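Asker: Here is a sequence with its predicted model. Questions after.
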Amino acid sequence: MANKPLSVFVTTYNNGRTLPACLESVKWADEIIVLDSFSTDDTLVVARRYGALISQQMFIGYGPQKQSALTATTHDWVLLLDADEALSPDLQKELRQVLADGPVADGYEMPRQEQMFWRMYHPGTRMNYYLRLFDKRKGLIDDMPIHAAPKIQGSVTRLSSPLYHYGETNIHTKVEKINAYSSGLVADKVRKHRWGIRLIMIVYPPLFFIRSYLFKRNFLNGWAGLINSVIAAFYVFLKYAKLYEHYQFAKYGKGLLPDDAPPLPGEYQPGTGEET
């Protein structure tokens, strides 16, 4: 059946800077759902400007939060967007054509073109594809602690036009994100009983750099591509370094510190990424 109505769902927290571009790119949708985690900036003002249906709840994790927003949608066909993403004009046309003609698959992946610090990805860079448009009757959002994404039971195909991402507009933001993400993934990796951590720390980061810089063609992005690939390799290292640290804390506690060492404020709590 053609002319499928579309619900767009977005989770937000203090995204007033990027949300206008996000919602402007989907203002033609039949419904926009915004689930906010009690923003203190103008996020809600922006959402109301675009006629979004707004609700608020405390942040309960990336996957559960997105699933809550998905549950609030009323149409079968839904589009997941992050608040720092926007559909390119060509992708808007492509999506609207799919919905007008009637989808031939249960889900659609789209390439994401990243802003990499001071520039956008070179078009020749190999972009990652993300499942964002799907029939919600066929799936839900997974429970990954960080990179939560839709999982569907059905056929998936790809669109050709890019989704723009404005999540890493400078090096400081990029490094902050990988620090937070790597801490957030420790508990998940502990649960999965990862082994060979020391070998992974030695071998995987340089291989990941080669994959990013050469095989994904980040060299086309000049110095921004080199910097990005180095940070990406460090992110891989950091995930497993923090996992190793978790096991060392669990094994030794304070046993490797001098007996007469006084307790220090701000002691790191293994596996939480937080300080007391």
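Answerer: Cool, got the structure. Bear in mind that the values here come from a model prediction, so they are computed numbers and not experimental data.
Asker: Only C-alpha atoms from now on, for both contacts and neighbour counts.
Answerer: Fine.
Asker: Would you mind measuring from S7 to D90?
Answerer: 19 Å (C-alpha to C-alpha, to the nearest Å).
Asker: Which one's more surrounded, those two?
Answerer: Applying other C-alpha atoms under 10 Å to S7 and D90 shows that S7 carries more neighbours, namely 22 against 12.
Asker: quick one: buried residues of the longest helix along the chain?
Answerer: In the chain, taking DSSP state H as the definition, the longest helix is helix 222-252. Neighbour-count burial for helix 222-252 flags 224-244, 246, 249 (criterion: 16 or more other C-alpha atoms under 10 Å).
Asker: and that helix, what other elements does it pack with?
Answerer: strand 107-116, helix 171-184, helix 186-191, helix 197-210 (3 or more C-alpha pairs under 8 Å, 6 or more residues apart in numbering; DSSP states H and E).
Asker: before we go on, here's another structure to hold up against the first:
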Amino acid sequence: MERARLSVVMIAKNEAELIADCLRSADWADEIIVLDSGSTDDTVAIAERHGAKVFTHTQWEGFGKQRQQAQRYASGDYIFMIDADERITPPLRQAIESVLENPQPHRVYSCARRNLFLTRFMRHSGWYPDRVIRLYANAGYHYNDNLVHESLDYRDATVCRLDGDLLHLTCRDFFVFQRKQLGYAEEWSRQRFQAGKRCGLFSATAHGLGAFLKTWVLRAGFLDGKPGLLLAFVNAQYTFNKYAALWALARQQKAKHHDDESHLSGHL
């Protein structure tokens, strides 16, 4: 059986600091596709220097649809979806190569991520093995439409585990990480609000507390030491922000509706 061709696919914006190492870890692929969403730094130039095929799509409709658009440019039989802050380790490359040598129908493949939090690759706290589905047949599968926390729509395919880890430089800078978390919380809350979901402020607080206990106790975050404790607080904060934002959107809508009614009654 002929070896399947691999397209490593990435969406990116202003990733000049990270993208070079990511591309070097994937330079053995048959092609690398980078879909840029409007970088103002050297992201595009760096990607081109490393042999990537670079395209631009600035009409942002969320992470899911952006990944769908990026995949449309790929010509490989298989897709490996990656982010600029991730690196393919040699054992993971070997596992991917094995799949390409013997492709199987109706299968998608997950890999374990080793997530960096400040100075440590976490081993607990729900951050490892953190399996994510990244390798799949180009013709059969694509990402869903989620604005954030998008995932592969693999339907009834069998999920197989790849050996080797994907390194993820999740949090190298605490403030940058917090700003990203706040952005994710905003997109999550807007998506849920548009779907008709609502939340009380007490529920938001309970969700935040639950996230702390899940990270620190159930997921053994205490074994990750001080970084584990900090991460438990960060997860609690992020979870609270998501649900509090959902609560706030409903309050804003109610207030606007009340103002509109008052304005209308004033003209009667």
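Answerer: Everything's here; your move. Here the structure is a predicted model, which means the values were calculated and not measured.
Asker: Could you get me the TM-score between them?
Answerer: Aligned and superposed, the two chains score 0.88 in TM-score terms (TM-score structural alignment, normalised by the length of structure 2); 256 aligned residues with a C-alpha RMSD of 2.1 Å.
Asker: compared with structure 2, how much does the longest helix of structure 1 deviate?
Answerer: Its aligned residues in structure 2 lie a mean 0.9 Å from helix 222-252 of structure 1 after superposition (mean C-alpha distance after the TM-score superposition for structure 1).
Asker: Which residue range of structure 2 does that helix align onto?
Answerer: Helix 222-252 of structure 1 corresponds to residues 225-255 in structure 2, going by TM-score structural alignment.
Asker: Give me the distance from the matching stretch to the chain's centre.
Answerer: 18 Å (C-alpha atoms, centre = their mean, to the nearest Å).
Asker: likewise stretch 177-187 of structure 1?
Answerer: With C-alpha atoms, centre = their mean as the basis, the mean position of stretch 177-187 of structure 1 lies at 12 Å from the chain mean.
Asker: Which of the residues in it are classified as buried?
Answerer: I178, N179, Y181, S182, S183, G184, L185, V186, A187.
Asker: Generate CSV for those residues, with distance to T40 of structure 1 as supplementary columns.
Answerer: As requested, the buried residues of stretch 177-187 of structure 1 are arranged in CSV below (distance: C-alpha to C-alpha, whole Å):
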residue, distance to T40 of structure 1
I178, 24
N179, 23
Y181, 23
S182, 26
S183, 25
G184, 23
L185, 27
V186, 29
A187, 29
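Asker: now, the most widely separated pair of those?
Answerer: Pairwise distances across those (C-alpha to C-alpha) peak at 15.6 Å, for the pair I178 and A187.
Asker: helix, strand or coil for P64 of structure 1?
Answerer: helix (DSSP: H, G, I helix; E, B strand; the rest coil).
Asker: list the helices and strands the following helix or strand past the longest helix of structure 1 packs on?
Answerer: As assigned by DSSP states H and E, the chain's next helix or strand after helix 222-252 of structure 1 is strand 268-269. Using 3+ C-alpha pairs under 8 Å, 6+ apart, the elements in contact with strand 268-269 of structure 1 are strand 274-275.
Asker: name the helices or strands packed onto the strand it packs on?
Answerer: strand 268-269.
Asker: Now do the longest helix of structure 1 against helix 197-210, angle only.
Answerer: 170 degrees (axes from the mean of the first three to the mean of the last three C-alpha atoms, to 10 degrees).
Asker: Also compute the angle for helix 222-252 of structure 1 relative to helix 171-184, please.
Answerer: Counting by the same axes, to 10 degrees, helix 222-252 of structure 1 lies at 30 degrees to helix 171-184.
Asker: got the angle between helix 222-252 of structure 1 and strand 107-116?
Answerer: 100 degrees.
Asker: and among the helices and strands packed on helix 222-252 of structure 1, the most buried is which?
Answerer: Mean neighbour count (mean count of other C-alpha atoms under 10 Å) peaks for strand 107-116 among those, with a mean of 21.
Asker: mean per-residue distance, it to structure 2?
Answerer: Counting by mean C-alpha distance after the TM-score superposition for structure 1, strand 107-116 of structure 1 comes out at 0.8 Å.
Asker: That strand: how far from the chain's middle?
Answerer: 11 Å.
Asker: residues in structure 2 matched by the following helix or strand past that strand, start to end?
Answerer: Sequence order places strand 119-120 as the next helix or strand after strand 107-116 of structure 1, per DSSP H and E. Aligned using TM-score structural alignment, strand 119-120 of structure 1 spans residues 120-121 in structure 2.
Asker: how far out from the middle of the chain is that stretch?
Answerer: Per C-alpha atoms, centre = their mean, the centroid offset for stretch 120-121 of structure 2 relative to its chain is 19 Å.
Asker: what does stretch 254-265 of structure 2 give?
Answerer: Distance, centroid of stretch 254-265 of structure 2 to centroid of chain: 39 Å (C-alpha atoms, centre = their mean).
Asker: Repeat that for stretch 179-198 of structure 2.
Answerer: Here stretch 179-198 of structure 2 is found 14 Å from its chain centre; the criterion is C-alpha atoms, centre = their mean.
Asker: center of structure 2 - which residue?
Answerer: Centroid-nearest residue in structure 2, with C-alpha atoms, centre = their mean: H149, separated by 5.5 Å.
Asker: is it fair to say that residue lies in a strand?
Answerer: No. Counting by three-state DSSP, one finds H149 of structure 2 to be coil, located in no strand.
Asker: Can you tell me what it aligns to in structure 1?
Answerer: Mapped onto structure 1 by TM-score structural alignment, H149 of structure 2 lines up with H147.
Asker: I'd like the distance between that match and G184 of structure 1.
Answerer: For H147 of structure 1, the distance to G184 of structure 1 - C-alpha to C-alpha - is 10 Å.
Asker: Now which residue in structure 2 aligns to A180 of structure 1?
Answerer: A180 of structure 1 maps onto G183 in structure 2, with residues paired by TM-score structural alignment.
Asker: Can you tell me, leaving aside adjacent residues, what's nearest to V236 of structure 1?
Answerer: With sequence-adjacent residues excluded and distances taken as C-alpha to C-alpha, 6 or more residues apart in numbering, V236 of structure 1 is closest to P205, at 5.8 Å.
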